[in-house]
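K.L.:
output the structure for:
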Amino acid sequence: MNWHAVRAIYQFEMARTRRTLLQSIVSPVLSTSLYFVVFGAAIGSRIPEIDGVNYGAFIVPGLIMLSLLTQSISNASFGIYFPKFTGTIYELLSAPVSHLEILLGYVGAAASKSILLGLVILATAALFVPLRIEHPVWMLFYLVLTAVTFSLLGFVIGIWADGFEKLQLIPLLVVTPLTFLGGSFYSIHMLPPVWQTLSLFNPVVYLVSGFRWSFYGAGDVSIGLSLAMTLAFAVAFVAIAAWILRTGYKLKA
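P.N.:
Reported below is the predicted structural model:
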């Protein structure tokens, strides 16, 4: 394993984050804070507790997950797409760097940015609503696992995309709607039985439910099923990314 190559890619991507701190960290935190103000304070005061949790606190895991998914995909997809756009990707592919090392560098940097953002949003949420974390170790584990999983998806999207418009296609038209419909702002048990069943086909439900369980010890589905689904997503995205790098799909053409 060429750790020097992994570190070089990782540090380059992290340096780009420091140069765009306003866009990478400050803007998502401010946007999420507006959700806390509107939903937590204005609307939350009119909604009864859900599973014994104040509504403002109830939506915190969902809001963190919303930012985590979108930022993980955005960071990783842009990170690998920009070298394609400028043509510098060929220098990387011709260097004595393995596919695994490329993947570790880009995905590790994207996941690190998203984890940092998630922790900042968590600290910001504590200023607005009373929070408790019953399983802090599981919360951190789930935060890291989700960030890595969707950074892998973003890496795949960045290679697949052949224009800046396509970078936003899946996050805006697929991931964000699924997140809003995945129990970020409500419990699926509040829905009619038919919609509860349909919600179980939404993969984001398992992510939000598992993350919320780490806070309050309760979720819409069991923690075992949530963890299994998240691991399944991670394995699937690793396999796709490995196949792309091995075959040179949209990289060597």
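K.L.:
only C-alpha atoms from now on, for both contacts and neighbour counts.
P.N.:
OK.
K.L.:
what about the longest helix along the chain, distance to the chain center?
P.N.:
Of all segments of type helix in the chain, defined using DSSP state H, the longest is helix 99-128. Centroid separation between helix 99-128 and its chain, computed with Cα atoms, centre = their mean, to the nearest Å, is 8 Å.
K.L.:
for residue 60, see how far away residue 36 is.
P.N.:
Relative to residue 60, residue 36 is positioned 8 Å away (Cα to Cα, to the nearest Å).
K.L.:
where do the contact lists of the two overlap?
P.N.:
Overlap of the contact sets of residue 36 and residue 60 (by Cα atoms under 8 Å, 6 or more residues apart in numbering) consists of residue 125.
K.L.:
now do the buried residues in the following helix or strand past the longest helix of the chain.
P.N.:
Using DSSP states H and E, the next helix or strand after helix 99-128 towards the C-terminus is helix 136-160. Neighbour counts over helix 136-160 (16 or more other Cα atoms under 10 Å) mark 138-139, 142-160 as buried.
K.L.:
same question for stretch 123-133.
P.N.:
Across stretch 123-133, burial judged by 16+ other Cα under 10 Å covers 124-125, 129, 131.
K.L.:
now stretch 31-47
P.N.:
32-33, 35-37, 39-40, 44.
K.L.:
return the member of the residues you listed nearest to residue 83.
P.N.:
residue 32 (30.1 Å; Cα to Cα).
K.L.:
where exactly do the helices run in the stretch 151-253 of the chain?
P.N.:
Shown for the stretch 151-253 of the chain, the helices assigned by DSSP state H, counting those that start in this stretch span residues 164-170, 176-180, 193-199, 203-216, 223-247.
K.L.:
to check against the first, give me the structure of this:
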Amino acid sequence: MKLNYYGIRAIYNFEMARTRRTLMQSIVAPVISTSLYFIVFGSAIGSRITEMDGISYGAFIVPGLIMLSLLTQSISNASFGIYFPKFSGTIYEILSAPISPLEIVIGYVGAAASKSIILGLIILLTSAFFVPLHVEHPIWMLFYLIITSITFSMIGFIIGVWADGFEKLQVVPLLIITPLTFLGGSFYSISVLPSFWQKVALLNPVVYLISGFRWSFYGIEDVSLLVSLGMTVAFLAISVAVVIWIFKTGYRLKK
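P.N.:
Here you go, the predicted model:
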């Protein structure tokens, strides 16, 4: 199947241009928020907890903080990107244009994922000013960065289609994703938890994402790398399946 690259590029460039217009909100604000986490957790808590799994506490929390920003921003960027055309009514022009559902998804999800990847790399560079940092497996780090951004941008796309009001765009990131990330080992290793709570923590899907991402930095993991990788790919597959169903049924797009 030949893709309509002009259509994909038009959607992608429009979304990226919106980021440039809202640079303070899209890039600067998340970086400042993450820097504050470094100051509060790295300095205040780090003075009491010097190491975690043999890694200085400030450096230990870097992957978790990047993942926190990555998940929330991927969802927010993608959900708003598809919701606004629904809100303004221009979604019908997009659906009637000579562009396939696949190309629409590539345009919107690709732009949202690109923003998140750029943000993740900026936060990674910023963290080097606060803590000594090294990445043992840079290729795997980039892989996790990219696949997580794509997966949660896809989830954001689904939320944007589902939402029928601006307030619903924030429900999942604020009430579900952020708490799961905080409880998913962003600021600690789940190995320090009592046995019962370790088993409960394994029910949290974000644990697998953070564990694999942290392994790419320091070679330490809370769960097996293969399990972490399998869960990450499973999230992506489920998201793709839901998006296919949305376009097949026209769920909240054509009704």
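K.L.:
wait, which of the buried residues of stretch 31-47 of structure 1 is closest to residue 94 of structure 1?
P.N.:
The closest of the buried residues of stretch 31-47 of structure 1 to residue 94 of structure 1 turns out to be residue 32 (Cα to Cα; 41.2 Å).
K.L.:
surely residue 69 of structure 2 is in contact with residue 121?
P.N.:
No. Under the criterion of Cα atoms under 8 Å, residue 69 of structure 2 is not in contact with residue 121, lying 11.0 Å apart.
K.L.:
more crowded one of the two?
P.N.:
residue 69 (20 against 14; other Cα atoms under 10 Å).
K.L.:
residue 186 of structure 2 pairs with which position in structure 1?
P.N.:
Counting by TM-score structural alignment, residue 186 of structure 2 lines up with residue 184 in structure 1.
K.L.:
if we can go back for a sec, okay, the buried residues of stretch 123-133 of structure 1 in CSV with distance to residue 195 of structure 1 next?
P.N.:
CSV is the format used below for those (distance: Cα to Cα, whole Å):
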residue, distance to residue 195 of structure 1
124, 33
125, 30
129, 29
131, 29
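K.L.:
ok, those residues vs residue 2 of structure 1, which is closest?
P.N.:
residue 124 (37.9 Å).
K.L.:
what does the closest one align to in structure 2?
P.N.:
Counting by TM-score structural alignment, residue 124 of structure 1 lines up with residue 126 in structure 2.
K.L.:
do you know how far its match is from residue 110 of structure 2?
P.N.:
24 Å.
K.L.:
next one: residue 240 of structure 2
P.N.:
Taking Cα to Cα, one finds residue 240 of structure 2 at 13 Å from residue 110 of structure 2.
K.L.:
looking at those two, which one has more neighbours?
P.N.:
residue 110 (24 against 17).
K.L.:
check contacts around the equivalent of the more buried one over in structure 1.
P.N.:
Taking TM-score structural alignment, residue 110 of structure 2 has residue 108 as its aligned residue in structure 1. Listed by Cα under 8 Å, 6+ apart, the contact partners of residue 108 of structure 1 are 10, 148.
K.L.:
any idea how far residue 108 of structure 1 is from residue 137 of structure 1?
P.N.:
From residue 108 of structure 1 to residue 137 of structure 1 the distance is 20 Å (Cα to Cα).
K.L.:
residue 10 of structure 1 too?
P.N.:
25 Å.
K.L.:
what residues are up against the residue nearest to the spatial centre of structure 2?
P.N.:
Centroid check for structure 2 by Cα atoms, centre = their mean gives residue 71 as the closest residue, at 2.5 Å. The contact partners of residue 71 of structure 2, by Cα under 8 Å, 6+ apart, come to 148-149, 152, 177.
K.L.:
tell me the one among these nearest to residue 4 of structure 2.
P.N.:
residue 149 (23.1 Å).
K.L.:
list the contacts for that closest one?
P.N.:
Contacts of residue 149 of structure 2 by Cα under 8 Å, 6+ apart are 70-71, 74, 112-114, 116-117.
K.L.:
what residue of structure 1 takes the place of it?
P.N.:
Residue 149 of structure 2 maps onto residue 147 in structure 1, by TM-score structural alignment.
K.L.:
distance of that match from residue 172 of structure 1?
P.N.:
18 Å.
K.L.:
could you do residue 109 of structure 1 as well?
P.N.:
In this view, residue 109 of structure 1 and residue 172 of structure 1 are 22 Å apart by Cα to Cα.
K.L.:
likewise residue 91 of structure 1?
P.N.:
31 Å.
K.L.:
more neighbours: these two, which one.
P.N.:
Set residue 91 of structure 1 next to residue 172 and count neighbours by other Cα under 10 Å: residue 172 wins out with 13 against 10.
K.L.:
quick one: what's aligned to the more buried one in structure 2?
P.N.:
That one, residue 172 of structure 1, aligns with residue 174 by TM-score structural alignment.
K.L.:
one more: residue 220 of structure 1?
P.N.:
Using TM-score structural alignment, residue 220 of structure 1 pairs with residue 222 in structure 2.
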